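> here's my sequence, what's the structure:
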Amino acid sequence: MLDISNATVVTPKGISGPELKAITVLIEEIKKRTGIELPVVEELLGSSNPMIIVGAEESLKELIKPYTSLLSTLEKPGREGYRILVKEDRLPVILIAGADSRGVLYGIGKFLRKLIWDRGSIKIEPFSISSTPKYSIRGHQLGYRPKTNAYDAWSIEQFEQYIRELALFGANSIEILPPRTDDAPTSPHMKVDPLEMMIKLSEIIDSYGLDVWIWYPNMFSEEEYREGSCLKREIEEREEIFSKLKRIDAVFIPGGDPGSLDANTLFEWSEKVYQILNKYHPNAKIWLSPQCFRPTRKWLDDFYSNVRREPEWLGGIVFGPWIKTPLPELRRIIPEKYPIRHYPDITHSLHCQYPVKDWDLAFAITLGRECINPRPRAEKHIHNLFAPYTVGSISYSEGINDDVNKFVWSDQDWDPETPVIETLRDYTRLFISPRFTEEIAQGIMALEENWEGPLLVNDRVDITLRQWQEIEKSASKDVLNNYRFQMNLLRAYYDAYIRRRLIYETELERSALEILKKARDLGSLKAIGLAEETLERAKKNPVAHEYKDKCWRLADELFKNIGSQLSVEKYNAIAWDRGAFMDDIDIPLNNYRYLKLQFDRIRKMEKEEERLEAIDSIINRTNPGAGGFYDNLGNPGSWKRVVRSKMWEEDPGYLGSPLTVFTPYLLHINKELEEQLGGIPLSWVNSIATLYDTPLIIKYEDLDSCSDYKLKVTYIGSLGGRIKLIANENYVIHNFIDTRRKVLTEVFDIPKEVISSGRLTLKWVADDGERGCEIAEIWLIREGK
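The predicted model follows:
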């Protein structure tokens, strides 16, 4: 271990711009952590103190002459790369030589990531490395808008620090947003006017020598585009923004999400945007994506036909959420001259591009779509699967919740061979504390494992919490007040709290149903009264409330430290599904709400027999009868009859395979709608789905070929629209029906002639331009002879 607490930094003479900025980063980041401000000189001194010689190789030529032979043992790096040599000797020397100014910054980043620091102390293990990034685009979107779960609360200084930290892990691009997107114009958290912030961010990004991208959606319809006043307004807005920003390297215009232009109009408009852009930033290009919420064959054909015309203003194509064409196929379609940039959604856990595999319903309805979501192994796998078809990525992010994932992607974009545990060790050492490098790195990996498999039987959740509590017990005040530590600690407590509740409330529901089974002996009203009392224990005698209290204390700290808005009421988050997962920490994890609504209905019935029949319907809601079959298709455990041609490992975006879709929105509808639907059983909140024109296929075997059957299906319309059902390839059970924004339970006859072989294959297909098929429950009921 080399002690460099009294080192001197040696730089070439006359450096400026991003190279000088990189040296500033080195000095400032060391001082923040250690209190030591290393002196900076421009020539080699005859001192016995350690030297850190740093700069671009071209400008370092004279300074590194005594060490040329040592440096030559390391491979010469390519563009944006660096060489680092830590020489332990009587006179310790550290060389950080960048291939260019960016290489200097990234070399300094690597050096800082390996430091063992403390107040008044800087140490490092000797090492040497030559490194060049694999992919040319490496970045993240940082949107200053109300929809995000933290960015809108940030100051200019917080944005600069975060951009700097992303650069230390190899990011070379930052994507910013215009003031007007699919969002409110401002938020109560904003400290700076959105346009002013955009201008400032462009200056900051440029000062580090990084590329400035703009995500610029079209916030007007096809009809509005044809109106002269709309076109004039849109052109004037872009003229103002492009003229005021110091640097723009690329403008990314999504085809949709948001945006609803015809593909031909999209290209026509994009050329107009380029003409404005070119006036102020002549080297910048327009990038487009075939994103479209309802992609018809015509829309996609028109989009790709326009690309094949090879417009000069087009810089490349972006692959992001809601693109029907799989990435390998997209690469085959797009002319080779155009690069493809990945736009991965690393911020969401459900209803997204790469949902969590086999996520437990209890997590989906509490943590929700935009929670703290470190997924290091999954993110590496997704990155490495698709990266070969791209020139790199700029991620889609809605806040600080995906912090770990950002650094995993940047490290993988630099070198996809990097083990994620190495990234997490660097992340912990640099951003939290070298004292807990291994403990926290492994703790983050454990948080990802918390989400694997059914929560009821996942004992690892409790072990993970105990590991984090052990770190918490011995951590310093600085660590305890570190927002990155707090985010992960909160997840450990939250996961354990939800598991404790799930075990408790699952047993309460089971007990309540057992009481209902005795209704004929107890009397209907007494039975539902006792059953309701049993379910109410979840509120009256809660479990692990100390875990929940801890979560709220950490949420308070995160709001104070980084502007993280984990509650609508308490922290002014924009919506419950926009990172405000603390608001759902106590949402029932059993069918309490559904059963309560049934009980209220039963109490209004006048006749005892009517009440008993209603209770019997509750008990037997999922019973398909003797010789029948029932599947809750939102539960992967019920997928034994589902036909899958691909598994998650080769299709994590589910463009060609079925996936579990969660609709927690059903638990947030108004009381009137809930009553109209007859209550919301939890089996409606998770369903099986296929996307676009991928068929959903379910096979039954060993059926009674001499019996007629009835097929009962619950359709959920959160994704899909018009869908059709065919049996055994040629029997149409129903033609296209519209399921969009509906919950439909339909019953169909299956005559014995259809299943004369004892087999039944059901195939659902979506109409052209629809987003897919979605089914929550299915009963196959054998008819009595």
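
> use CA for all of it now, contacts and neighbours both
Noted.

> buried sites along the helix or strand hosting Leu554?
Using DSSP states H and E, Leu554 sits within helix 545-562. By neighbour count on 16 or more other C-alpha atoms under 10 Å, the buried set for helix 545-562 is Tyr547, Lys548, Cys551, Trp552, Leu554, Ala555, Asp556, Glu557, Leu558, Phe559, Ile562.

> following that helix, which helix or strand comes up?
helix 568-571.

> contacts for stretch 744-762 next, please.
696-716, 725-729, 731, 733 (C-alpha atoms under 8 Å, 6 or more residues apart in numbering).

> ok, and for that stretch, which residues are buried?
Those would be Leu744, Ile750, Lys752, Val754, Ile755, Gly758, Arg759, Leu760, Thr761, Leu762, for stretch 744-762 by 16+ other C-alpha under 10 Å.

> before we move on, back to that, the helix holding Leu554: how far from the chain's middle?
22 Å (C-alpha atoms, centre = their mean, to the nearest Å).

> I'd like the structure of this one too, to check against the first:
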Amino acid sequence: MPKLILFLMVLGVSFSCSEKVEDDLDLSGASILISEEIKDSMRETAGDVLVQEIEKRTTLELLKTNDWSSDTTIAIALQDVTDILGEKVPDQDEAEGNILKREGYRIVHKQIGEKNILWIIGADARGLLYGIGKLLRTAKMQEKKITLASNIDISESPEFELRGHQFGYRNTANSWDSWTIAQFDQHFREQVLFGANSFENIPFQDPNSSVHFKIHPQEMEVELSKICDKYEADYWVWTPAPHDLSIQNAHQKGLEEQEAFYARCPRLDGVFVPGGDPGENHPSKLIPYLKDLSVLLKKHHPDAGIWVSLQGFNEEKVSYFFEYLQTENPDWLKGLVYGPSSPPIEVERELLPEKYKHRFYPDITHTVRCHYPVENWDQAFALTLGREPCNPQPNHYAKLFNQDASFTDGFITYSDGSHDDINKVVWSQLGWNSKVNIENTILEYSRFFFGEAIAEDATTGILNLEKNWEGPLIGNAIVKKTLSHWQKLENENPQLQDNWRWQQLLMRAYYDEYIQDRLTYEKNLESEVYDLFADAKNKGVDKTMQDALEHLKKADIEPVSQDLKKKVFNYADALFKSVGAQTSVEKYNASGTERGAILDLIDHPLNNRWWLEDEFKKIEKLKTEEEKLNRLLFLKTYENPSEGSFYDNISSADAKHVTSKTDDAIDFLWEKNGKSRKRLSTQLFQFTPTLEYNELDSDASYIIRVSGYGEALLRANGQLLKPTKYEKDFEQFKEFPLDKKLIKDGKLKITFDKPDEEHLNWRKQSRVTDVWIIKQ
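The predicted structure is shown next:
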């Protein structure tokens, strides 16, 4: 007979290979026997989770029992138990590495005569739930049937001790402020079943801040604590210090508010106080506050710890903080949190004394203006989908996890809604095993939430959604294929129409294709308008501009692909009803356009028609026809300079000569609530881009023209150039003559020195938006 081989690439995992019987193990009629040695609350939770989640997917209601009378039994036990009602619990073979570590589990099938026993053995209470999660994610379930591979023997323990996600019950979250206690309970359960062990709330919310609140925020704070206790998960809170602790009584008022909260919570394990974002306190003020806070925390929750981040700290503040740790060696601090705008993660780890834990606080929820912006994202998506769309990026986040997580003891991710659900699962699984097969993780996700029958097809669809975002949108053939794939799934699976995870994935597929169709159409309209300019001398500038405006208006009065747009709106409405997703400020009371309101920007211009409208008004005010004609010619050749010249929109996904990438979430300039009328290229920028050219004429003279904001300290092949024009505002120009001696071989590398602007907010710092190499 063939051997059954389980390849499980996880730390702490071992497996055994045994003779495989002909059929899979049928658990459809199994009874559930739970060891008496497990504490009552977890016996109830474990049994309920297993019975209820199987019933949802099969309509089978497995019975809990107190004996071995059933031919097939799912036996749940702790690893330090030797037997259950006379049946010996399988030994852990130390030689094979099967000894479970904290939170680990073992799933093993034993056949004794005609009796089949599927053991779920936990190293502790959490391990039991993780073992149940693995069973539910790998079993094949359909109507009235559940099966599992026979002779299975899996032992697994987590690689990272901290694996959690932030769930702030607040207005700025794009869905959670509308959730009920039952929805949070189910969602936390599902997160645990995929390996999470911590959840972080954001308390102290104004009860009038959201029209969506189902219960008072202070009541929900306590309920979330209870839910965490039910699932043996740690309950954390993110609680900034008073903004300015130097104000009289601010320190004491902050302590009083915090203690009242601590007293209300039945469970509390971690308190995270960000050093910045928000907060501007010097560590000399912040540290005494944290020390006093720890006393109050220990009073109500003796095992809980205080954590702090150095977000926004300058060099002096960082030095002060670490010098304090070295000299004072405080016991009241549990650990340091690395988040956006913290010192480099490897530096923090190196400077942090070994006694303190180091927690990761990665942003898995945002796409732009964030910790981890989408790489090489087309501007059309940045303008329309914005910061918080449905954003499954399993491969992107696996790369980032393995880049940074090794410097930490684990993570609680930053999240602001249900749109990043897949990313949470990916991070939880990477926390178990940093080398986990990502495609298999998505397969388990699809199997668990959508069913065995379509798990593989749904996995393909999810992975293709990530590919939709890779590089220039025009010409990306995968977008249409992705939509066709999801439409087939949509038509064949009406039973999933009310599943919110299904709804948001389908909405994304329709949205992406709608934006691609619009982009292609609107770019062509703009190109055709520039062709109209060619006859301006005969027709007259004013008549030419009038005709151009009429042509550009086709984007609004003759829009394309309205059937796709309608589907997006239909799914957005379904998501509001199913999970409270607020995809519009006006329609669903989202807290702001940046907070997942993708409907409000779905028709944002994807060409420069707003900018051209404003430019035409400026041209109308010019005195002579010649001036007007010259300005029209400038508009026509803005992105298409004369032959032998080159132009690059610095951060565009299709920039040909740009070799650098955006620094940190600043690839899309946000102003006027996302409806800027600046040129599209002006809304994309880098602080210090690098460009390379290999096709210059070594005998020709060139001028380098730069647009952007502020300073531009430009070097050509390493030499700092002196400008002949130096304008500093948006859509003004700096010009630098290029000496022929610098391009003897026709090659040119342009770099920019960074000005000394650390004292300025990044929005006020110098940046580059467009670069031209103009042949004279």
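
> hmm, back to that, can I get the buried residues of helix 545-562 of the first structure in CSV with distance to Val192 of the first structure?
Output for the buried residues of helix 545-562 of the first structure, formatted as CSV (distance: C-alpha to C-alpha, whole Å):
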residue, distance to Val192 of the first structure
Tyr547, 36
Lys548, 34
Cys551, 30
Trp552, 28
Leu554, 26
Ala555, 24
Asp556, 23
Glu557, 23
Leu558, 21
Phe559, 18
Ile562, 16
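
> among those residues, which one lies nearest to Leu597 of the first structure?
Lys548 (27.1 Å; C-alpha to C-alpha).

> what is the equivalent residue in the second structure for the closest one?
The alignment partner of Lys548 of the first structure in the second structure, by TM-score structural alignment, is Lys565.

> thinking that match is in contact with Glu513, fair?
No. Using C-alpha atoms under 8 Å, Lys565 of the second structure is not in contact with Glu513, being 9.3 Å away.

> what sits against Tyr208 of the first structure?
Tyr208 of the first structure neighbours (C-alpha under 8 Å, 6+ apart): Gly17, Pro18, Lys21, Ala22, Arg164.

> repeat for Glu557 of the first structure
By C-alpha under 8 Å, 6+ apart, the neighbours of Glu557 of the first structure are Asn481, Tyr483, Gln486.

> just Ser136 of the first structure next, same as before
Val391, Gly392.

> just give me the match in the second structure for it.
Aligned partner of Ser136 of the first structure by TM-score structural alignment: Glu161.

> go on, Asn172 of the first structure?
Using TM-score structural alignment, Asn172 of the first structure lines up with Asn197 in the second structure.

> so who does that match touch?
So Asn197 of the second structure contacts Arg126, Leu162, Arg163, Gly164, Glu232, Ala233, Asp234 (C-alpha under 8 Å, 6+ apart).

> now, those residues that are in helices?
Mapping the contacts of Asn197 of the second structure onto helices (DSSP state H) picks out Arg126.

> which of the contacts of Asn197 of the second structure are buried?
Judged by 16+ other C-alpha under 10 Å, buried ones among the contacts of Asn197 of the second structure: Arg126, Leu162, Arg163, Gly164, Glu232, Ala233, Asp234.

> distance to Arg349 of the second structure added to those, as CSV?
Converted to CSV, these look like this (distance: C-alpha to C-alpha, whole Å):
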residue, distance to Arg349 of the second structure
Arg126, 28
Leu162, 16
Arg163, 18
Gly164, 20
Glu232, 29
Ala233, 26
Asp234, 23
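
> near the aligned partner of Asp262 of the first structure in the second structure, how many other residues are there?
The alignment partner of Asp262 of the first structure in the second structure, by TM-score structural alignment, is His282. For His282 of the second structure, the neighbour count with other C-alpha atoms under 10 Å is 20.

> His282 of the second structure and Glu316 touch, don't they?
No. Counting by C-alpha under 8 Å, Glu316 is not a contact partner of His282 of the second structure; they are 9.6 Å apart.

> if we can go back for a sec, and the contacts of Asn197 of the second structure, which is closest to Ile107 of the second structure?
Using C-alpha to C-alpha, the contacts of Asn197 of the second structure come closest to Ile107 of the second structure at Arg126, 14.2 Å.

> what's the distance between the closest one and Ala196 of the second structure?
10 Å (C-alpha to C-alpha, to the nearest Å).

> now list whatever residues contact both of those two.
Common neighbours of Arg126 of the second structure and Ala196 (C-alpha under 8 Å, 6+ apart) are Ala233.

> and the residue nearest the centre of the second structure?
Ile364 (2.4 Å; C-alpha atoms, centre = their mean).

> mind listing what that one touches?
Tyr372, Tyr397, Thr413, Tyr414, Ser415, Asp420, Asn423, Lys424.

> what of Asp648 of the second structure?
Glu639, Ala655, Lys656, His657, Val658, Asp770, Val771, Trp772.

> and what of Trp313 of the first structure?
Counted by C-alpha under 8 Å, 6+ apart, Trp313 of the first structure has contacts Glu271, Tyr274, Lys285, Ile286.

> could these be laid out in JSON lines, adding secondary structure, neighbour count and distance to Pro77 of the first structure?
Formatted as JSON lines, these follow (DSSP: H, G, I helix; E, B strand; the rest coil; neighbours: other C-alpha atoms under 10 Å; distance: C-alpha to C-alpha, whole Å):
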{"residue": "Glu271", "secondary structure": "helix", "neighbour count": "17", "distance to Pro77 of the first structure": "38"}
{"residue": "Tyr274", "secondary structure": "helix", "neighbour count": "19", "distance to Pro77 of the first structure": "35"}
{"residue": "Lys285", "secondary structure": "strand", "neighbour count": "21", "distance to Pro77 of the first structure": "28"}
{"residue": "Ile286", "secondary structure": "strand", "neighbour count": "23", "distance to Pro77 of the first structure": "30"}
